[in-house]
Each structure stands twice: as structure tokens, then as C-alpha cells.
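*Asks:* All I have is the shape, not the residue letters:
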């Protein structure tokens, strides 16, 4: 995944890593009772996965729509064909 300068994505990724780390730590730790440990770990891992989902989807969309892909080229050509560069109300002679 490429490095993103978007602060929302960066903070979301940090929260995701923290939640996953806490979930794994709780699975390994033996200080809680077994049912509480499993419930807390499952909750933390689920929150981490849900928070990571938008970042993963964005990465997949960027990979599919990259400019050198066939789909990216089609989209770019379509946008060039639709947009002449002049506003609709301009008189072109």
C-alpha cells in the first residue's frame, strides 16, 4: 500500500493497528478470565477489521483504476471525449 498524506487515513490506520494489537495481546494474555478474554479480543479484532476496511477498499479501487490499467485508460479516454475543454454555453466558431 502506498504512503498516504491524508491525515484521516493515517489516523485511521493508527487506530486500526492499535485495536488489532490490543486484540492479539488479549488473546495471548492470561490475566482475564477465559470468557471475558475471548469476548474482549473478538470485539477488538472486529473493530480493527471494520476500521481497516475503508483503507483496504481505497487501495483496491486505486489498484483497479490506476492509469495504466485497461479500465483506467477507458475512463480517461471517455472523460477526454466528453469534455472538449469549453463550457457548454460558449460559442465555438
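*Replies:* Yep, that arrived. Remember, predicted model here, so these are calculated numbers, not experimental data.
*Asks:* switch to C-alpha atoms for all contacts and neighbour counts from now on
*Replies:* OK.
*Asks:* Not counting sequence-adjacent ones, nearest residue to the most centrally placed residue in the chain?
*Replies:* Closest to where the C-alpha atoms of the chain average out (Cα atoms, centre = their mean) is residue 55, at 1.3 Å. Once flanking residues are discounted, residue 55 sits nearest to residue 9: 6.9 Å by Cα to Cα, 6 or more residues apart in numbering.
*Asks:* ok, the one you found to residue 52 distance?
*Replies:* For residue 9, the distance to residue 52 (Cα to Cα, to the nearest Å) stands at 9 Å.
*Asks:* Next one for the comparison:
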């Protein structure tokens, strides 16, 4: 079983992590400052909306990581695509 190295496709993860942490810190700080000034039903609606937007923003990140994991050189998917390419090249030579 092969191991996956995060260094191959996660070179910018530390920067992204710092940016994400700063955004969370700013958001939490602002939320704490205005929490008492907002009605509870409005606060609940805003919380649900922010969680939904945050989860939706993560979809491309998760999709990109899953794509890179599934198409790494030693994965079965990459091997199948390589074999299909090799077999396809020979099939066209035979037909001509």
C-alpha cells in the first residue's frame, strides 16, 4: 500500500491556514462585539447562513484535494488511464 505525501500538492497549505485562522479570529471577534446587539432569532439566522456559506466555500478545496489524491501517479485510477492511453495508441496503429 502506498502512502500519500501532502508535500506534493499542499505546498501552499501553511499560508492558507494562516489566512483561514485570521479570518476566523476576525469573525469571532466581531461576533462577540455585536452579539448582545442582535435579536436571538436574527443571530440564529445569521449563524446558519454563515455556516452554510463557509461549508459551500470549502467544496472546491475538498474537491481539489480529492482529485489530486485520486489521480496521483501510483493510484489505480492513474494506472488505468495510463494503460488506456497506451492501448489506445496501439489500437489506432493496428487499424491504419
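*Replies:* That came through, no problem. This is a predicted model, so every value here is computed, not measured.
*Asks:* now what about the TM-score between them?
*Replies:* Laid over one another, the chains give 0.57 as their TM-score (TM-score structural alignment, normalised by the length of the first structure), with 73 aligned residues with a Cα RMSD of 3.2 Å.
*Asks:* neighbour-wise, which of residue 9 and residue 52 of the first structure wins?
*Replies:* Legend: neighbour count by other Cα atoms under 10 Å for residue 9 of the first structure and residue 52, higher for residue 52 (19 against 16).
*Asks:* Map that one across to the second structure for me.
*Replies:* The equivalent of residue 52 of the first structure in the second structure is residue 58 (alignment by TM-score structural alignment).
*Asks:* Counterpart of residue 71 of the first structure over in the second structure?
*Replies:* The alignment partner of residue 71 of the first structure in the second structure, by TM-score structural alignment, is residue 77.
*Asks:* what do you get for residue 62 of the first structure?
*Replies:* Per TM-score structural alignment, residue 62 of the first structure is aligned with residue 68.
*Asks:* how deep is its match tucked in, by neighbour count?
*Replies:* 14.
*Asks:* Tell me which helix or strand it sits in.
*Replies:* Element membership of residue 68 of the second structure, judged by DSSP states H and E, is helix 40-70.
*Asks:* Excluding residues flanking it in the chain, which one is nearest the match of residue 71 of the first structure?
*Replies:* Residue 77 of the second structure sits nearest to residue 71 (Cα to Cα, 6+ apart), 6.2 Å away.
*Asks:* Make sure that neighbour is actually in contact with residue 78.
*Replies:* Yes - the criterion here is Cα atoms under 8 Å, and residue 71 of the second structure meets it with residue 78 at 5.2 Å.
*Asks:* circling back to that earlier point, how near is the residue nearest to residue 77 of the second structure to residue 20 of the second structure?
*Replies:* Distance from residue 71 of the second structure to residue 20 of the second structure, by Cα to Cα: 27 Å.
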